[in-house]
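Asks: Let me see the structure of the following:
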Amino acid sequence: MKSLFMLTLLAANLTSNSVFAEESNDKVAFQPVAGIVVPMGGAVRGDNDELRQRLVDLAGGKGAKFVVIPTSSGSPQVTGENAAHELRRRGAQVEVLKIAPQWPGENLESARRAAADPENVAKIRAANGVYFTGGAQERYADVLNPNGVASPVLQAVRELQARGGVVAGTSAGAAIMSHVMFRDALNPLLVLKGLLRDGKEIERGLGFAGEEIFIDQHFLKRGRIGRLLAAMLAKGYKIGLGIDENTAAVIRGTDVEIVGATGALLIDLRDATVGAGPVNVSNIRISYLDNGDHYDLAKAQASVFPAKRDKGELKFRQPDFVPELENPRLDFPDILGENAIQRALSQLVDGNRDHVVGFAFSLLPAKGDPAPDLGFEFLLRRDERTRAWESTGIDGKDYSVFNARLDVRPIRMATPHYQAW
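Replies: Here you go, the predicted model:
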């Protein structure tokens, strides 16, 4: 591939500490998000009581009224009832709306009619919260917002949000929270190389999270930082939020709170500089927000979970700092691999070097790869703005990392990449 999108970026400064903000004279105002928006990264376990109970509590507690919209699901009856069951277990009153082209006996046209049905609109208007299930997110766009025209059901959800209601969604239901979403982009490396076509890999979302945040799901588990970054650059987004599985981001006004089993990655391009050619960008600010952490997007201020804060900040700037991580790694050959970016950030703040390098490329290029010899270097650095905390959990150390620096540049790989010894 010879070229990617020509990109323009605005500047950012999302910094953090236990309550840490960096002064800036050119802060960009962040528009508060209406209502309470809860994108979940997918694969939310039934035993994740903290997350599921939080949904009900945010909607008013016991007796809160939810509607479940399973439009995206390939088995909407089962998916919808499973979601309803989990909410009912926590005290909510729930009704599943039959708005799904894959519902037995239904199709795209009948689903669109259901999305205009006054009875469904009335049920949403009587509710405190809406829950969008997982599946294929393009079905939400095709049924609820065809050609960018909001259906009566979508308009009713927006009205619910405007009056302070809860709009939650998991997996596909999280993807739709942005104004722009991924439609079908399952190979992050190809997206990073420029395979990002409107109506193919990228699509209109439903926009509940406002115009300034791009949201992606299954994020750490599926190594999606490459595709998130490429989409943000192509579409002019300043803030990206990648939410991991079994985890949610609770967005209220300008505050983001992480709830769940792991965490989320916050990508900030407001101070970034873009170079020529394929994705070539420096001074990205990257933060890993763990369970219980908050980030205020307007104040550029983060607060770490109290138990972590009490344990103390990692002192990697001090000359007597002793890293605790064993077997320090010098590089990450597959930075787009499962949890690789999170592990690289952990190594950065609790390792013996002030930088970590990762690479994105394919030894065996996929069909349709526009540039088999194109790869990318991901250089993570800790600098004067970086802050970090850790706590010891069941699965080892759970880090919060705020405001590390990331530079990404294209590199040419040798072809063939390997040969017999």
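Asks: CA only for contacts and neighbour counts going forward, please
Replies: Will do.
Asks: Identify the residue nearest the geometric centre of the chain.
Replies: Geometric centre of the chain, nearest residue: Gly242, 2.2 Å, by CA atoms, centre = their mean.
Asks: Just confirm that one is within a helix.
Replies: No. For Gly242, which was evaluated using DSSP: H, G, I helix; E, B strand; the rest coil, the result is strand, with no helix membership.
Asks: Tell me who's in contact with it.
Replies: Contacts of Gly242 were listed using CA atoms under 8 Å, 6 or more residues apart in numbering, and they are 41, 215-220, 224-225, 228, 264-266.
Asks: roughly how far apart are it and Gln93?
Replies: Distance of Gly242 to Gln93, given as CA to CA, to the nearest Å: 30 Å.
Asks: what do you get for Leu379?
Replies: 49 Å.
Asks: what does Gln77 give?
Replies: Noted for Gln77: a distance of 17 Å to Gln93, by CA to CA.
Asks: What of Ser110?
Replies: Using CA to CA, Ser110 is found at 26 Å from Gln93.
Asks: Which parts of the protein are helices?
Replies: Using DSSP state H, the helices of the chain run over residues 49-58, 76-89, 108-114, 118-125, 138-144, 152-162, 172-175, 188-192, 225-235, 306-311, 340-350.
Asks: what's the most buried one of those helices?
Replies: Ranked by mean neighbour count under mean count of other CA atoms under 10 Å, the helices of the chain are led by helix 172-175, which reaches a mean of 31.
Asks: helices and strands around it, which ones?
Replies: Using 3 or more CA pairs under 8 Å, 6 or more residues apart in numbering; DSSP states H and E as the contact definition, the elements that helix 172-175 packs against are strand 33-40, strand 129-132, strand 213-216.
Asks: With distance to Ala248 added, can I get those in TSV?
Replies: What follows is the helices and strands packed on helix 172-175, written out as TSV (distance: least, CA to CA, whole Å):
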stretch	distance to Ala248
strand 33-40	4
strand 129-132	13
strand 213-216	11
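Asks: what about those strands, which gets the closest to Val250?
Replies: strand 33-40 (4.7 Å; CA to CA).
Asks: same for that closest one, what does it pack against?
Replies: Against strand 33-40 (3+ CA pairs under 8 Å, 6+ apart) you get helix 152-162, strand 166-170, helix 172-175, strand 247-253.
Asks: quick one: Asp398 from Val304, how far?
Replies: Computed with CA to CA, the distance linking Asp398 and Val304 is 12 Å.
Asks: And Arg197, by the same measure?
Replies: 38 Å.
Asks: of these two, who's got more company?
Replies: The residue with the greater number of neighbours, taking Arg197 and Val304 and applying other CA atoms under 10 Å, is Val304; the counts read 27 against 14.
Asks: give me every residue that touches Val153.
Replies: Each residue near Val153 by CA under 8 Å, 6+ apart is listed here: 115-117, 120-121, 124, 144.
Asks: The same query, at a cut-off of 7 Å, please.
Replies: Contact criterion CA atoms under 7 Å, 6 or more residues apart in numbering gives 115-116, 120-121 as the residues in contact with Val153.
Asks: Same check on Ala150?
Replies: Under the criterion of CA under 7 Å, 6+ apart, the contact list for Ala150 reads Leu144.
Asks: Could you also give me the structure for this next sequence, so I can compare it with the first?
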Amino acid sequence: MQAQEKTTAQGQLVIIGGAEDKEGDCQILREFARQSGGSNARIVIMTVATGLPGEVGEQYTRIFDRMGAEDVRVVDTSRREDGDDPRALEILREATGVFFTGGDQRRITDNLKGTEIDRLLHDRYMKEGLVIGGTSAGAAMMPDMMIAEGEPQTNPRLEVAEMEEGMAFLPGVVVDQHFAERGRLGRLLSAVVQQPVVLGFGIDENTAIVVSQDAFTVVGQGSITVVDVSKLAHSNLSQSLKDEPLALCGAILHILPDGYRFDLKKREPIWEEG
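Replies: From the prediction side, this is the model:
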């Protein structure tokens, strides 16, 4: 008898712009729980980004318990060595959904990148259909190069966005959060043109993208701003000093509200006619 070919089942990402509804209908958190298995969901809350892990972990535990998830646990990796903790790894092996809270994205990369937890999450996401969600800092860390910090600016300048290695769950893009509320278009543009990527996603508060295979769907109250610099006709990037305004000619901008989709391969929005 011939051995069966091993198949892979890539998971989904739920990337939230921060300040998601936690008291009302909780549309986005419900979507994360639903994608994670609904009433059969086994959710792990990762509190590594926050300085208040007990309080924040308890808050999200109450929410997912109220929704009827089968099991909700908290894993706090406040030290680098916690990233290799056998008990945490055992809990994460049983999870169907892993949710990163807000806080400071540098805490996530400093404490988890390159650890056993990092390797396990990537392996289960790529091969076992694990759903990974993150809000605010938990959204910023999703690309391979993340915005570590930077001031909101109307004008893009090189100094506006400080880039560092992210967790690479969604490589090849740049993600910014709290987008419209904090006026971060200039920051996103500055980040995108500094990287060897052509797509940037600005995610408003109480808004998320659900990434599945080669497309994402918008969920929530606000919009997603997609910046595409693949067809730039001109940029003064190579001549600019870090505190000087950038010129970007020919950048493409898409604004996508709830229900709209975007093809990541074709770099095109998807909508229903009629």
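Asks: picking up where we left off before, if you map the contacts of Val153 of structure 1 onto structure 2, which are still there?
Replies: When you map those onto structure 2 and apply both residues aligned by TM-score structural alignment, their matches' CA atoms under 7 Å, the shared contacts are 115-116, 121.
Asks: Pick the one among these closest to Leu189 of structure 1.
Replies: Nearest to Leu189 of structure 1 among the kept ones among the contacts of Val153 of structure 1, with distances taken as CA to CA, is Ala115, at 35.7 Å.
Asks: and the closest one, what pairs with it in structure 2?
Replies: With TM-score structural alignment as the criterion, Ala115 of structure 1 lines up with Gly83 in structure 2.
Asks: Wait, that match touches Leu112, no?
Replies: Yes. Gly83 of structure 2 sits in contact with Leu112 when judged by CA atoms under 7 Å, with a separation of 5.4 Å.
Asks: List the contacts of stretch 86-97 of structure 2.
Replies: With CA under 7 Å, 6+ apart as the test, stretch 86-97 of structure 2 has contacts from 36-37, 41-44, 75, 117, 130-132.
Asks: want to throw the contacts of Gly242 of structure 1 into CSV with distance to Gln53 of structure 1?
Replies: Listed next are these as CSV, based on distance: CA to CA, whole Å:
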residue, distance to Gln53 of structure 1
Gly41, 16
Ile215, 23
Asp216, 23
Gln217, 20
His218, 21
Phe219, 23
Leu220, 24
Arg224, 28
Ile225, 29
Leu228, 29
Ala264, 20
Leu265, 23
Leu266, 25
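Asks: Quick one: buried ones out of those residues?
Replies: 41, 215-220, 224-225, 228, 264-266 (16 or more other CA atoms under 10 Å).
Asks: quick revisit: go through the helices of structure 1 and name the closest to Gly358 of structure 1.
Replies: Closest approach to Gly358 of structure 1 among the helices of structure 1 (CA to CA): helix 340-350, 7.9 Å.
Asks: Now do the closest one against helix 225-235, angle only.
Replies: Our comparison of helix 340-350 of structure 1 with helix 225-235, counting by axes from the mean of the first three to the mean of the last three CA atoms, to 10 degrees, yields an angle of 100 degrees.
Asks: Quick check: chain neighbours aside, which residue is closest to the counterpart of Tyr288 of structure 1 in structure 2?
Replies: Taking TM-score structural alignment as the criterion, the aligned counterpart of Tyr288 of structure 1 in structure 2 is Ile255. Distances taken as CA to CA, 6 or more residues apart in numbering place Thr225 nearest to Ile255 of structure 2, at 4.7 Å, with adjacent residues excluded.
Asks: quick check: the longest strand anywhere in structure 1 aligns to which part of structure 2?
Replies: Across structure 1, the strand with the greatest residue count (assigned by DSSP state E) is strand 396-412. Strand 396-412 of structure 1 lines up with nothing in structure 2 when matched by TM-score structural alignment.
Asks: now swap in stretch 376-383 of structure 1 and tell me
Replies: Per TM-score structural alignment, stretch 376-383 of structure 1 has no counterpart in structure 2.
Asks: Flag every buried residue along that stretch.
Replies: Within stretch 376-383 of structure 1, the residues that count as buried by 16+ other CA under 10 Å are 376-382.
Asks: Ok, stretch 260-274 of structure 2 next?
Replies: By neighbour count on 16+ other CA under 10 Å, the buried set for stretch 260-274 of structure 2 is 260-262, 264, 267, 269.
Asks: Repeat that for stretch 202-213 of structure 2.
Replies: Taking 16+ other CA under 10 Å as the neighbour-count basis, stretch 202-213 of structure 2 is seen to contain the buried residues 202-211.
Asks: same question, stretch 250-263 of structure 2
Replies: Applying a neighbour-count criterion of 16+ other CA under 10 Å, one finds 251, 256-258, 260-262 buried in stretch 250-263 of structure 2.
Asks: TSV for these, including distance to Gln239 of structure 2?
Replies: Converted to TSV, the buried residues of stretch 250-263 of structure 2 look like this (distance: CA to CA, whole Å):
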residue	distance to Gln239 of structure 2
Ala251	18
Leu256	33
Pro257	36
Asp258	39
Tyr260	38
Arg261	36
Phe262	33
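Asks: Between those, which sits nearest Tyr60 of structure 2?
Replies: Distance ranking of the buried residues of stretch 250-263 of structure 2 against Tyr60 of structure 2, using CA to CA, places Asp258 first at 23.3 Å.
Asks: from memory that closest one sits against Val219, does it?
Replies: Yes. With contact taken as CA under 7 Å, Asp258 of structure 2 and Val219 are classed as touching, separated by 4.8 Å.
Asks: ok, back up a step: closest one of the buried ones among the contacts of Gly242 of structure 1 to Ala34 of structure 1?
Replies: Out of the buried ones among the contacts of Gly242 of structure 1, the one with the shortest distance to Ala34 of structure 1 is Ile215. That distance is 16.1 Å, counting by CA to CA.
Asks: Tell me the spacing between the closest one and Ile225 of structure 1.
Replies: Distance check for Ile215 of structure 1 against Ile225 of structure 1: by CA to CA, it reads 11 Å.
Asks: repeat for Arg412 of structure 1
Replies: From Arg412 of structure 1 over to Ile225 of structure 1 the distance is 20 Å, taken as CA to CA.
Asks: Gln217 of structure 1 now?
Replies: Distance of Gln217 of structure 1 to Ile225 of structure 1, computed by CA to CA: 10 Å.
Asks: Ok, Thr262 of structure 1 next?
Replies: Applying CA to CA to Thr262 of structure 1 and Ile225 of structure 1 gives a distance of 16 Å.
Asks: what's Leu217 of structure 2 in contact with, if anything?
Replies: Rather than Leu, residue 217 of structure 2 is Thr. 209-211, 259-262 are the contacts of Thr217 of structure 2 under CA under 7 Å, 6+ apart.
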